[in-house]
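1. Show me the folded form of this:
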Amino acid sequence: MAKQKWYQPYLLGGLAGLLLTASVGITGSFFGTSTTFPRLSTWIADKVGIDLSHLAFYQAGNGSLTGAAFPDWQLLFVIGIGLGAFIMSRLNGSFKLESLPPMWAARFGDRLGLRIVHSLFGGALVMIGARIAGGCPSGHGVSGVSQLGLSSMLALAMFFLGGIITARILYQGGK
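-> As a prediction, the model looks like this:
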């Protein structure tokens, strides 16, 4: 396990709070990532000539959930999450390439194709759930809870509960 240095959780939590405050002050928007994916999907559909404008989704918020509002600051936020995680894992020495996580391989075997199918299906379910919940864990957990939103606190609790139940079922209680 890599040693923690200056980037203690309290410091990074405080910096995240300052970044959230700056985001609201500069863009008027709170953190969130899940809207980026429907925007990207509808942007791609538009580019390949698929007309979805008859759907109610396209009219919601004057098209703010569609490719018409893409690219935007949320795309940079999503890219930054991945890039920041990569940079920090390199800096703290925890970065490693692995085709399959050891816990997955121990439970389900070393079939990479099976892992990809499960990941795509699970990701789609999570995205559908995030859109039904009106936001993703980062949106509810950071932005919603910082506003003391009861619905965000409930949604965050359900995200955690769903994750714990799923992990226990998939990995047989972590054994």
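2. CA atoms for contacts and neighbours, from now on please.
-> Fine.
3. all strands of this protein, in order?
-> Counting by DSSP state E, the chain has no strands at all.
4. which residues touch the residue nearest to the spatial centre of the chain?
-> Geometric centre of the chain, nearest residue: Thr33, 5.6 Å, by C-alpha atoms, centre = their mean. Counting by C-alpha atoms under 8 Å, 6 or more residues apart in numbering, Thr33 makes contact with Gln74, Leu75, Phe77, Val78, Gly135, Cys136, Ser138, Gly139.
5. how about a cut-off of 7 Å?
-> Gln74, Val78, Cys136, Gly139 (C-alpha atoms under 7 Å, 6 or more residues apart in numbering).
6. How many residues are close by the closest residue in space to the last one that isn't next to it in sequence?
-> Nearest in space to Gly139, with sequence neighbours left out and distances taken as C-alpha to C-alpha, 6 or more residues apart in numbering, is Gly32 at 4.0 Å. Number of residues near Gly32 (other C-alpha atoms under 10 Å) recorded here: 20.
7. quick one more, to check against the first:
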Amino acid sequence: MEADWIWGLGGGLLIGLGGAVYLLGNGRIMGASGILGGLLDGSGKSTAAERSAFLAGVVLVPLLIGLATERTPDTHVTGNAAVLIAAGLLVGIGTRVANGCTSGHGVCGISRLSLRGIAATAVFMLAGILTLAVLRQILGVI
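-> Now for the predicted structure:
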């Protein structure tokens, strides 16, 4: 049996631990879209160093783990640039409309039993499932 599932389990545990440390350490929810958004729109100037450190960790830690284990994950990401750009834009718009992302609503919101987080997670999961079904099964784009 392949042990690739352990990478997902480890990643999930690290995300949960990161959310707990972020909340206990500074009393704020670990929502990646809000952290990035505050840097981009200037509303997070007072916590810019903290936000930058968080985002650097999100990017650098997986790279360091990949270098340490000499393993690159098989992501199955499409090579179609138009699909990638559209996906990025839709995710960005969705996080602004929902006032949060998977880390804020899904990880931190559900763990705090937030009805808003639970509802948002249910809606974006359903939207993702339907989008994948339409794009893959009906349109054959991905």
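8. TM-score of the superposed pair?
-> Put the two chains on top of each other and the TM-score (TM-score structural alignment, normalised by the length of the second structure) is 0.73; 140 aligned residues with a C-alpha RMSD of 3.5 Å.
9. which one among the contacts of Thr33 of the first structure gets closest to Ala16 of the first structure?
-> Gly139 (12.7 Å; C-alpha to C-alpha).
10. Give me the distance between the two termini of stretch 100-115 of the second structure.
-> For stretch 100-115 of the second structure, the separation between the terminal residues is 14 Å (C-alpha to C-alpha, to the nearest Å).
11. Just the buried residues of it, please?
-> Using 16 or more other C-alpha atoms under 10 Å as the burial criterion, the residues of stretch 100-115 of the second structure that qualify are Gly100, Cys101, Thr102, Ser103, Gly104, His105, Gly106, Val107, Cys108, Gly109, Ile110.
12. re the thing from before, from Ala106 of the first structure, how far off is the residue nearest to the centre of the first structure?
-> Taking C-alpha to C-alpha, one finds Thr33 of the first structure at 32 Å from Ala106 of the first structure.
13. residues touching Ala3 of the second structure, list them.
-> Listed by C-alpha under 7 Å, 6+ apart, the contact set of Ala3 of the second structure is empty.
14. The first structure: helices as residue ranges?
-> 9-27, 36-47, 56-59, 73-91, 102-108, 112-132, 137-138, 145-146, 150-170 (DSSP state H).
15. What residues in the second structure pair up with the third one?
-> It refers to helix 56-59 of the first structure. The aligned range for helix 56-59 of the first structure in the second structure is empty, by TM-score structural alignment.
16. Now do that helix: everything it contacts.
-> Thr66.
17. Can you give me the buried ones in that helix?
-> Within helix 56-59 of the first structure, the residues that count as buried by 16+ other C-alpha under 10 Å are Tyr58.
18. ditto for the first one
-> With burial defined by 16+ other C-alpha under 10 Å, the residues of helix 9-27 of the first structure counted as buried are Leu20, Thr21.
19. same thing with the last one?
-> For helix 150-170 of the first structure, a neighbour-count test (16+ other C-alpha under 10 Å) marks Ser152, Met153, Ala155, Leu156, Phe159 as buried.
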